[in-house]
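Peer 1: output the structure for:
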Amino acid sequence: MSKLGNLRSGVVRKPNETMRLLVTIFVGVVFGFFIGVSFPTLTLTRFNLPSSLIPSIDLSYIEDRNSAFSTQSLWQHAWSSVIRQNRSQTAESRNLTDTTKIWVPTNPRGAERLPPSIIASESDFYLRRLWGKPSEDLTIKPKYLVTFTVGLNQKENIDAAVKKFSDNFTILLFHYDGLTTEWDEFEWSKRAIHVSARKQTKWWYAKRFLHPDIVASYDYIFIWDEDLGVEHFDAEEYIKLVRKHGLEISQPGVDPDRALTWQMTKRRDGREVHKETKEKPGWCANPHLPPCAAFVEIMAPVFSREAWRCVWHMLQNDLVHGWGLDFALRRCVEPAHEKIGVVDSQWIVHQSVPSLGTQGQSVDGKAPWLGVRERCRKEWTMFQGRMASAEKKYYIELGINPPNATGRLQ
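Peer 2: The predicted model follows:
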């Protein structure tokens, strides 16, 4: 009787255990479903486990619904992944000694893959021989650079000007009329650098050929017009005075007997250098700002290496005449009213020869030079507008008010 009772109770318990197992499975499936939908959809193609277990398993292999897989096939695939990864790591270790894989973030942009000791980020205009030892190419390395933007009609004037510059100067001529070999009658021309592009201004040339990294070997850069009389000018003496008075941006004084636009650039007798002047009433809101101070004209400026690096970046690609630039040079040195000045004892004569004006094109029957002058005025307005807009945006980003008329922050 007891055996029969035990058998009956066992028969009854089996359906209950089966039901309990089914319910547990159902609850697990439902719980797993809600857990799954609560996370973002994963698009990974590789599933990484700790390296001590399985470095990688290709899920694309697993996700193929049309293929049946077994535990054995899964582990075989995982093992092949281990082999592939080990081979890849071995290849990477070999590449550590491969110079093509060098990556140095501190290198200049574009040169990150080069070993730092091979990088030559700066250059110069030194002429090199085609023979012999490279170390013996240069008997002297010029410390200064002088550029003239020229046409052949001014060759006699340029010849006289170049002779005022010693062997310490590299001579660079920008030819706006396309004529270069015609200058070979001068011995110095055979050692000069000649760059030719028709009907272009010196600021167009400067932006494209005087990058700060190209002229980095020169302490001072002269960017001069072609119509300057230099009878009373000596370049070496000029450099001495610039160094003595700490001028980062300068120009020679201009003969006061010629018509002048600005009082600041007029030569003063008995002075080596001056850095300020008095202008017409109302012209200077601040005695430390242009045109009463921190001001030179663009016909014969001289820049230190450091100042030129800033000025070059301020040059606009499309505004080639440079009008308005003279009022903006002060932004490149600090304090500008002390580091911008005019050298009086080494002075020049501005001959006012409108050579480049003849390179213009007649429009509506007007003389070519009138079209050039109109373009100059337009560029002045555009440059001033761009500078004002850029400064306003900059100060807004800083969260402060822009400077007022006196140049002081509000």
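Peer 1: from here on, just use CA atoms for contacts and neighbour counts.
Peer 2: Noted.
Peer 1: if I look at residue 105, how far off is residue 113?
Peer 2: Distance of residue 105 to residue 113, given as C-alpha to C-alpha, to the nearest Å: 9 Å.
Peer 1: straight-line length of stretch 240-248, end to end?
Peer 2: Stretch 240-248 end-to-end distance (C-alpha to C-alpha) = 13 Å.
Peer 1: which parts of the stretch 1-150 of the chain are helices?
Peer 2: 2-37, 59-62, 71-95 (DSSP state H, counting those that start in this stretch).
Peer 1: CSV please, covering those and showing mean neighbour count and distance to residue 205.
Peer 2: Compiled in CSV, the helices of the stretch 1-150 of the chain are given as follows (neighbours: other C-alpha atoms under 10 Å; distance: least, C-alpha to C-alpha, whole Å):
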stretch, mean neighbour count, distance to residue 205
helix 2-37, 11, 65
helix 59-62, 13, 59
helix 71-95, 13, 45
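Peer 1: quick one: closest of these to residue 216.
Peer 2: Comparing those against residue 216 with C-alpha to C-alpha, the closest turns out to be helix 71-95 (36.2 Å).
Peer 1: quick one: that closest one to chain centroid distance?
Peer 2: 46 Å (C-alpha atoms, centre = their mean, to the nearest Å).
Peer 1: list the contacts of the strand ranked longest in the chain.
Peer 2: When the chain is parsed with DSSP state E, its longest strand is strand 340-350. Outside of strand 340-350, the residues within contact range by C-alpha atoms under 8 Å, 6 or more residues apart in numbering are 227-234, 237-238, 241-242, 247-255, 258, 264-265, 267-276, 293-296, 330, 333.
Peer 1: flag every buried residue along that strand.
Peer 2: For strand 340-350, the buried set under the neighbour-count rule, 16 or more other C-alpha atoms under 10 Å, comprises 340-350.
Peer 1: what about residue 396, is that helix, strand or coil?
Peer 2: helix (DSSP: H, G, I helix; E, B strand; the rest coil).
Peer 1: just to revisit the earlier point, so residue 105 and residue 113 - more neighbours on which side?
Peer 2: Counted by other C-alpha atoms under 10 Å, residue 105 and residue 113 do not tie: residue 113 has more neighbours, with 16 against 11.
Peer 1: for comparison, sequence B:
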Amino acid sequence: MLIKSLLLDSPKQVKSSLHTPYKSNQVLSCYLLDLGSLPRMKMKASPILTTLFAAAVGFFIGVSFPVDVTPKLQCGILPWSSCFSHSTMLGRLWGAPFRNSSSRTPNVTSSAPSVEVATATNTEEGSERRLPPGIVVSESDLHLRRLWGSPTQDSPARKYLLALAVGYGERANVNATVHKFLDNFDIVLFHYDGRTTEWDIEFKWSKKVTHVSARKQTKWWFAKRFLHPSIVVPYDYVFVWDEDLGIDNFAAEPYLDIVRRHGLEISQPGLDTTNGLAPTYYITARKNGSEMHKTDAGGEHCSDVHKRPCSGFVEVMAPVFSRDAWRCVWHMIQTDFVHAWGLDSNFWRCVDDPEEQIGVVDAQYLVHHAVPTLEGQGEKEKGGRLQVKARQYEEMFAFRSRVSRADNEVANRTSIQN
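Peer 2: Modelled structure (predicted):
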């Protein structure tokens, strides 16, 4: 019997018997069946061996009836620790003495329980997952609220948002623009000259709009930091405009009626060619007698409807975005760039069908005065305006390079997967 062999046989024989390919439950059965013969055995072993034998029997009896009574703790002391359970510990200790040489190769078809280790993962959800879902508010707006009264009686956020980068020197034109948007619009002014309090003194509406100030920054720098998609969720459309636009022939609500009717996700008002600066791109010029247009193809400067800027194009000076389109455009704005030159050439990426969902509204049009306010914000001792212009071109070329590299990475991954 196995127990007698362990006690009475030679060490060599014991070693041989232990390496016999018994299953663990068979070995335990042999131990238990032989317990009744213990009193009748003539113990020839030393007291030390008897003690070791008793300890071994107690161990095998204990692990045969595992009960999970210990908490699952992070046990960094042991090399296999990380919320281990009794099954992992037992698996390591139980199998080792009875494992033959062939069992050292992992058996991928084994039905033994696997250990799932809880690790921190980098997901879109942040620390707010610790909160009960009913209290989490992941969206906001730029609507001003009172310090008094019941929150339930506050006026709600407006349907649309106007964002303007402004300097105090252009306050007359900004005042005219704001008056076109007071109804149904929340308004945020991005001050690039640091002057904000003067507006409250001169214009009554100033106390009803949001002011954000950072010296010598462009509207795209502000937009990246203060027009996050979660902030503009309440707004159906977002106007991200320059301050130097003449709007005598523009009305916001009729403009949006045309945008909705033609399914435009990204748009701009047409530019008046009889006044102000001539348009840089002919597609943005207002067409007389037209409500809106989506292409300049077939004209003198554009022969291919599928090439930008012949279609699917608006400029950065006065774009209007749907909520969904802005979410995409916001992610394309580069944090380390301030001028965003070249961004408008890639607006088409943020709609499903650029030739149908990007257009110019002719019935509501603007005059572009082209006041170079920010170009004068450079350091005069280092070139002033020329210095600013040099950075604009550097950013444009760098942005093109990043877009091209990103496109190539996608193309390479696609070819590998196929």
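Peer 1: ok, back up a step: how close does the longest strand of structure 1 sit to structure 2?
Peer 2: Compared with structure 2 after the fit, strand 340-350 of structure 1 shows a mean deviation of 0.5 Å (mean C-alpha distance after the TM-score superposition for structure 1).
Peer 1: corresponding residues in structure 2 for that strand?
Peer 2: Aligned using TM-score structural alignment, strand 340-350 of structure 1 spans residues 358-368 in structure 2.
Peer 1: quick one: distance of that stretch to the chain centre.
Peer 2: 33 Å.
Peer 1: using PyMOL, define a selection of the buried residues within the contacts of strand 340-350 of structure 1.
Peer 2: Of the contacts of strand 340-350 of structure 1, the buried ones can be selected in PyMOL as follows, counting by 16+ other C-alpha under 10 Å:
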select buried, resi 227+228+229+230+233+234+238+241+242+247+248+249+250+251+252+253+254+255+264+265+267+268+272+273+274+275+276+293+294+295+296+330+333
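Peer 1: so which of the contacts of strand 340-350 of structure 1 are in helices?
Peer 2: 237-238, 241-242 (DSSP state H).
Peer 1: okay, those residues in TSV with distance to residue 222 of structure 1 next?
Peer 2: As requested, these are exported to TSV (distance: C-alpha to C-alpha, whole Å):
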residue	distance to residue 222 of structure 1
237	14
238	11
241	15
242	12
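Peer 1: most widely separated two among those?
Peer 2: Top of the distance list for these (C-alpha to C-alpha): 237 and 242, 8.7 Å.
Peer 1: who's in contact with the spatially most central residue of structure 1?
Peer 2: Residue closest to the mean C-alpha point of structure 1, counted by C-alpha atoms, centre = their mean, is residue 313 at 6.7 Å. With contacts defined as C-alpha under 8 Å, 6+ apart, residue 313 of structure 1 is in contact with no residue.
Peer 1: what does it align to in structure 2?
Peer 2: So residue 313 of structure 1 corresponds to residue 331, using TM-score structural alignment.
Peer 1: distance of that match relative to residue 343 of structure 2?
Peer 2: For residue 331 of structure 2, the distance to residue 343 of structure 2 - C-alpha to C-alpha - is 11 Å.
Peer 1: map residue 150 of structure 1 onto structure 2.
Peer 2: Checking TM-score structural alignment: residue 150 of structure 1 goes with residue 166.
Peer 1: look at its match and say how many residues are nearby.
Peer 2: Counted with other C-alpha under 10 Å, residue 166 of structure 2 comes out at 27.
Peer 1: so what's it closest to, chain neighbours aside?
Peer 2: residue 191 (5.1 Å; C-alpha to C-alpha, 6 or more residues apart in numbering).
Peer 1: and residue 377 of structure 2, by the same measure?
Peer 2: Nearest to residue 377 of structure 2 is residue 216, by C-alpha to C-alpha, 6+ apart, at 6.2 Å.
Peer 1: could you look up the SS state of that neighbour?
Peer 2: On the basis of three-state DSSP, residue 216 of structure 2 is classed as coil.
Peer 1: give the contact list for it.
Peer 2: 192-193, 374, 377.
Peer 1: neighbour-wise, which of those leads?
Peer 2: residue 192 (23 neighbours).
Peer 1: so what does it match up with in structure 1?
Peer 2: So, by TM-score structural alignment, residue 192 of structure 2 is matched to residue 176.
Peer 1: pretty sure that match contacts residue 203?
Peer 2: No. Assessed by C-alpha atoms under 8 Å, residue 176 of structure 1 is found out of contact with residue 203, at 11.8 Å.
Peer 1: map residue 206 of structure 1 onto structure 2.
Peer 2: Using TM-score structural alignment, residue 206 of structure 1 pairs with residue 223 in structure 2.
Peer 1: ok, how many other residues are close to that match?
Peer 2: The number of residues packed near residue 223 of structure 2 is 17, by other C-alpha under 10 Å.
Peer 1: gap between it and residue 208 of structure 2?
Peer 2: 20 Å.
Peer 1: roughly how far apart are the aligned partner of residue 114 of structure 1 in structure 2 and residue 125 of structure 2?
Peer 2: Residue correspondence to structure 2 (TM-score structural alignment): residue 114 of structure 1 is matched to residue 131. According to C-alpha to C-alpha, residue 131 of structure 2 and residue 125 of structure 2 sit 11 Å apart.
Peer 1: where do the strands of the stretch 251-400 of structure 1 begin and end?
Peer 2: Listed in chain order, the strands of the stretch 251-400 of structure 1 (DSSP state E, counting those that start in this stretch) span 273-274, 302-304, 340-350.
Peer 1: so where is the shortest one in structure 2?
Peer 2: Right, the one you point to is strand 273-274 of structure 1. So strand 273-274 of structure 1 sits over residues 292-293 in structure 2, by TM-score structural alignment.
Peer 1: average offset between the matching stretch and structure 1?
Peer 2: Mean deviation for stretch 292-293 of structure 2: 0.4 Å (mean C-alpha distance after the TM-score superposition for structure 1).
Peer 1: got CSV for the buried residues of strand 340-350 of structure 1, with distance to residue 396 of structure 1 too?
Peer 2: Converted to CSV, these look like this (distance: C-alpha to C-alpha, whole Å):
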residue, distance to residue 396 of structure 1
340, 29
341, 32
342, 35
343, 39
344, 41
345, 44
346, 44
347, 43
348, 43
349, 44
350, 42
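Peer 1: tell me which of these is nearest to residue 381 of structure 1?
Peer 2: Once C-alpha to C-alpha is applied, the member of these that ends up nearest residue 381 of structure 1 is residue 340, at 23.8 Å.
Peer 1: so how far is residue 216 of structure 1 from that closest one?
Peer 2: Relative to residue 216 of structure 1, and taking C-alpha to C-alpha, residue 340 of structure 1 is found at 21 Å.
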